[in-house]
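Visitor: Sequence and predicted structure below; questions after.
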Amino acid sequence: MKIKSQRDFWSGLMFVIVGVVFALGSTNYSFGSSAQPGPAYFPFWLGVLLAVLGGMVLFKALSIESEGGDPIGKIAWKPLLILVGAIVFFGLALPRLGLLLTLPVLVTLSALAGQEFRWKDALLNSVVLTAGSWLIFVWGLKLVIPVWPVMFGG
C-alpha cells in the first residue's frame, strides 16, 4: 500500500492515536447515560469521533492521489514553541493571576505565533474571548475558576 499524501497520512494517524487514547482514558470514569451523562461520556464520544475522522483522513491519504505526494514541510518551531509556552503559562498562572489577567496574555502570546500579528486585533480578541469565557464558564456554568488575582481576593 502506497502513501499518496504524507501530510494527510501523518495527521490522520495522529488523530486516530489521540482519539483512541482519550476514549480509552475516559473509561476510568463513570460513563452515565445519555439522559444523565457522567464524566466519561463527553471525552469518550469525542475520542471516538476524533478517531473516526482520523480514520477517514488516513483512508484519503492511502486512496486519493495528491500532487507530488503532498510532502510534509519543515517544522515551524517558533510558532510551536510560542503556542506551547503560552498554554504552559496559562496553566501555571491561572490560579495566581486569575482569568481576567491570564486569558488576555494567553490570547496575545498565541497571536504572536502568527505571521500577521497586529496589536489591535490581538487586544480585541483578548477582550472578546475573556468576556465570553467569563460569561460561559463563571457566570453561566458556575465553574469555580479564579477570576481575579490572588492579591485582589481571587
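Guide: Done, it's in. Numbers count the residues shown, from 1 in each chain.

Visitor: When you work out contacts or count neighbours from here on, use the C-alpha atoms and nothing else.
Guide: Will do.

Visitor: ok, now which ones touch residue 85?
Guide: Applying CA atoms under 8 Å, 6 or more residues apart in numbering to residue 85 gives no contacts.

Visitor: Please apply the same query to residue 19.
Guide: Contacts were defined as CA under 8 Å, 6+ apart; by that measure residue 19 touches 46-51.

Visitor: try 7 Å
Guide: Residue 19 is in contact with 47-48, 50-51, counting by CA atoms under 7 Å, 6 or more residues apart in numbering.

Visitor: next one: residue 111
Guide: 117, 122.

Visitor: Next, the buried residues of the longest helix along the chain.
Guide: The residue-count maximum for a helix in the chain (DSSP state H) belongs to helix 41-63. Neighbour-count burial for helix 41-63 flags 41, 43-44, 47-58, 60-62 (criterion: 16 or more other CA atoms under 10 Å).

Visitor: for comparison:
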Amino acid sequence: MTSIVRHPKNFWIGIIFMFFGLAAVYLGWELEMGTAGRMGPAYFPVALGWMLALVGLIGVVRSFIGHGDSVGTFHIKDIVIILSAVLLFGFLMRGAGLIVAAFVLIMLSSWASKKFQLLPTLLIAIGLTAFAAILFVKVLGLPMPLVGPWLSGS
C-alpha cells in the first residue's frame, strides 16, 4: 500500500513537536501573558509552545514533499535507561547533591549507547560534573548543594 507520507521520520517528529508545543500553549493559556516588556508567567512557555508547534507543522509539511528513510526500530531499552537516569538525577539531587547526581546521570545515560566504554565515559563524567559544579554553583550562584545531606552528615 502506497502512503502519501514520503518521509515518515519528519512526519512523526513533526506530530510530536506539535503535540508538545500545543500542550504548552494549552497549559499556559489561563495564566497572565503580559507584554514583551513586562512578561507574565505564561509569556515564555506559550511563545515557545507556538514556536515548537510551528516547527512541528513545518516538519509535517516537509514529510509530504521530500523522500526519506522509514522509521527504524524502537529502542525501548535505551529509552528506559535514559529516562531512569533523568529520574534518578532528580531524586539524587536533593539528597546526594549535584556532584553525585550529575555523575550518575552521565554514567547511566552513556551506558545506553552501543559505543559505551568505561574509561572514556568516566573521564567525560568527571569533567562534565566539575564543569556543572563550577558553572551552576560558583559562577551562576544557583542554590544547589554540591554535596547533599546524605553524604555530608548534616
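Guide: Looks like it came in fine. Computed from a prediction, not measured in an experiment: that's the story for all the values here.

Visitor: Superposed, what's their TM-score?
Guide: Laid over one another, the chains give 0.83 as their TM-score (TM-score structural alignment, normalised by the length of structure 1), with 151 aligned residues with a CA RMSD of 2.3 Å.

Visitor: For residue 31 of structure 1, see how far away the residue nearest the centre of structure 1 is.
Guide: For structure 1, the residue nearest the mean C-alpha position is residue 87 (9.7 Å; CA atoms, centre = their mean). Residue 87 of structure 1 sits 29 Å away from residue 31 of structure 1, going by CA to CA, to the nearest Å.

Visitor: that older thread, rebuild the contacts of residue 19 of structure 1 as a markdown table, extending it with distance to residue 4 of structure 1.
Guide: Output for the contacts of residue 19 of structure 1, formatted as a markdown table (distance: CA to CA, whole Å):
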| residue | distance to residue 4 of structure 1 |
| --- | --- |
| 47 | 26 |
| 48 | 25 |
| 50 | 22 |
| 51 | 20 |
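
Visitor: Might you report the residue contacts of the aligned partner of residue 73 of structure 2 in structure 1?
Guide: Matched to structure 1 by TM-score structural alignment, residue 73 of structure 2 sits across from residue 74. Going by CA under 7 Å, 6+ apart, residue 74 of structure 1 touches no other residue.

Visitor: Before we go further, residue 74 of structure 1 is sitting in a strand, right?
Guide: No: counting by DSSP: H, G, I helix; E, B strand; the rest coil, residue 74 of structure 1 falls outside a strand, being coil.

Visitor: how about the residue mapped onto residue 7 of structure 1 from structure 2, secondary structure?
Guide: Aligning on TM-score structural alignment places residue 7 of structure 1 opposite residue 9 in structure 2. Secondary structure assignment for residue 9 of structure 2 (three-state DSSP): helix.

Visitor: I figured residue 9 of structure 2 hits residue 67, correct?
Guide: No: using CA atoms under 7 Å, residue 9 of structure 2 is not in contact with residue 67, being 10.1 Å away.

Visitor: If you count surrounding residues, which of those two has more?
Guide: It is residue 9, of residue 9 of structure 2 and residue 67, that has more neighbours when counted by other CA atoms under 10 Å, with 18 against 13.
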